[in-house]
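[1] need a structure here:
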Amino acid sequence: MSPRKAAAVRAGDRTLREHLIATAERMMAERGTAGLTVRAIAREAGVADGVLYNHFADKEELLAHALRARAESVGRALDPLPEPGSGTVEENLRAYVRHGLTAHNALLPALAGLVAQPEVLARFSALSGGEEDWRSWLAAYLRDERDLGRLAADAPVDAATSMIVGACHEPVLSTLFQGEELAHRVPSGSVDDLVAVVLRGIAPG
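    You can find the predicted model right below:
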């Protein structure tokens, strides 16, 4: 096919660049990134292989944009995070943990294979432009609750943040490094246990 618009683009409002990003995002979500080639993306998008290079410097740039699009799609599907001072701290922390677990699990297929493609991850990070992420929101939430007096005045919020973020990262890291069959999945019921440990610890009372 010549470098003209694909049929899917002619029928809609997306530019060819947007169409290529959306196609790569969908393929990443469904198949992961391992073995995802320029030819495969081009065929799925309905364009010639060389068309991609009219819009992106290389495959890594396209995948970085596709990963960014996937992260944004996942984020839009999640419930809003609670504000400091609303509800109870315990309820709010459960919402943050559920948010983190859901987001990381949804991104897992797209992240599969990227351990061996650090250039894609570096470009993805650069696309964020220093924007705050879920970890930053969680840390800010805990600091605000401490300032409001709903946490101890000396509460180590950075340590609590690391505990929660680490638990949400665990399923992703174990899958990436151990494979799907050996991966350790965090059961949904463990959300309550994690929040209880963060708030009350494990030492005897």
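
[2] rest of the way, CA atoms for contacts and neighbours
    OK.

[3] Helix, strand or coil: sort out Ser162 for me.
    Three-state call for Ser162 (DSSP: H, G, I helix; E, B strand; the rest coil): helix.

[4] separation between it and Ala22?
    Note on Ser162: its distance to Ala22, by C-alpha to C-alpha, to the nearest Å, is 33 Å.

[5] Let's see this one next, to set against the first:
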Amino acid sequence: MAPRRAAALRDGGEQSLRAHLIATAERLISERGTAGLTVRGIARAAGVADGVLYNHFADKEELLAHALRARVRAVERALGELPEPGGGTIEGNLRAYLVHGLDLHRAILPAFAGLLAQPEVLARFADLVRPGDDWRDRLIGYLRAERELGRLAPDAPVEPAARMLVGVCHETVLSQLLRHAGAPDTAPASPDEIDAVVAAVLRGIGR
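    Model (predicted):
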């Protein structure tokens, strides 16, 4: 027997049931986070029977991985475009990349924090990320392009520089996760602190 179509799909829309389930799970992650998210809860929100999910996904972990990826993409779209190589100033562009990365990590922290006890979901999420898609890869690509354009030192160690900026964003995540235990929040928050990080990186890669 074919799975019962969700009420949201009965009006002849082009969205498939699989896409509808992913979109529903992504919405629930946005509203409630991932902690305690169940197959039954997703199915009810999607307007389908519990078993319908298994007609479109191998298991709950696969659905959550796709929903988590959709959530990250939604946050990235909301944050806007990143600077292109060759435009503006290196300092201003790196600042934009760092602010974007900090905002991205802060926004997706609740979703990832709720999955720390579900490593299978995180592993499948990682498998969905294509090279060049995520913010880190785009940052490295930007720095390489600027080096090729001659706007950075010809021997600029762009990969280590990118790791420094990524590390700052990861520190933000760890600081927020540990804050409840009394650990201080050491991640840069003010414009002056962000500018200081960018200046430190540029001292190592600038012309």
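
[6] ok, back up a step: who has more neighbours, Ser162 and Ala22 of structure 1?
    Ala22 (19 against 14; other C-alpha atoms under 10 Å).

[7] tell me the contacts of the residue nearest to that one when sequence neighbours are not counted?
    Computed as C-alpha to C-alpha, 6 or more residues apart in numbering, the closest residue to Ala22 of structure 1 that is not its neighbour in sequence is Ala66, at 6.7 Å. Applying C-alpha atoms under 8 Å, 6 or more residues apart in numbering, we find Ala66 of structure 1 in contact with Ile21, Ala22, Ala24, Glu25, Met28.

[8] likewise Leu122 of structure 2?
    By C-alpha under 8 Å, 6+ apart, the contact list for Leu122 of structure 2 reads Ala65, Leu115.

[9] change it to 7 Å
    Residues in contact with Leu122 of structure 2 (C-alpha atoms under 7 Å, 6 or more residues apart in numbering) are Ala65.

[10] can you tell me the helix or strand for it?
    Assigned by DSSP states H and E, Leu122 of structure 2 falls within helix 119-128.

[11] The next helix or strand along the chain from that helix vs structure 1, mean deviation?
    Once the chain leaves helix 119-128 of structure 2, the next helix or strand it forms, by DSSP H and E, is helix 135-148. Its matched residues in structure 1 lie on average 1.9 Å from helix 135-148 of structure 2 after superposition (mean C-alpha distance after the TM-score superposition for structure 1).

[12] Against which helices or strands is helix 135-148 of structure 2 packed?
    Helices and strands touching helix 135-148 of structure 2, as assessed by 3 or more C-alpha pairs under 7 Å, 6 or more residues apart in numbering; DSSP states H and E, comprise helix 158-178.

[13] Check the gap between the closest residue to Gly86 of structure 2 other than its chain neighbours and Ala196 of structure 2 for me.
    Leaving out its chain neighbours, the residue that sits closest to Gly86 of structure 2 by C-alpha to C-alpha, 6+ apart is Glu146, at 6.5 Å. Here the criterion is C-alpha to C-alpha. By it, Glu146 of structure 2 lies 21 Å from Ala196 of structure 2.
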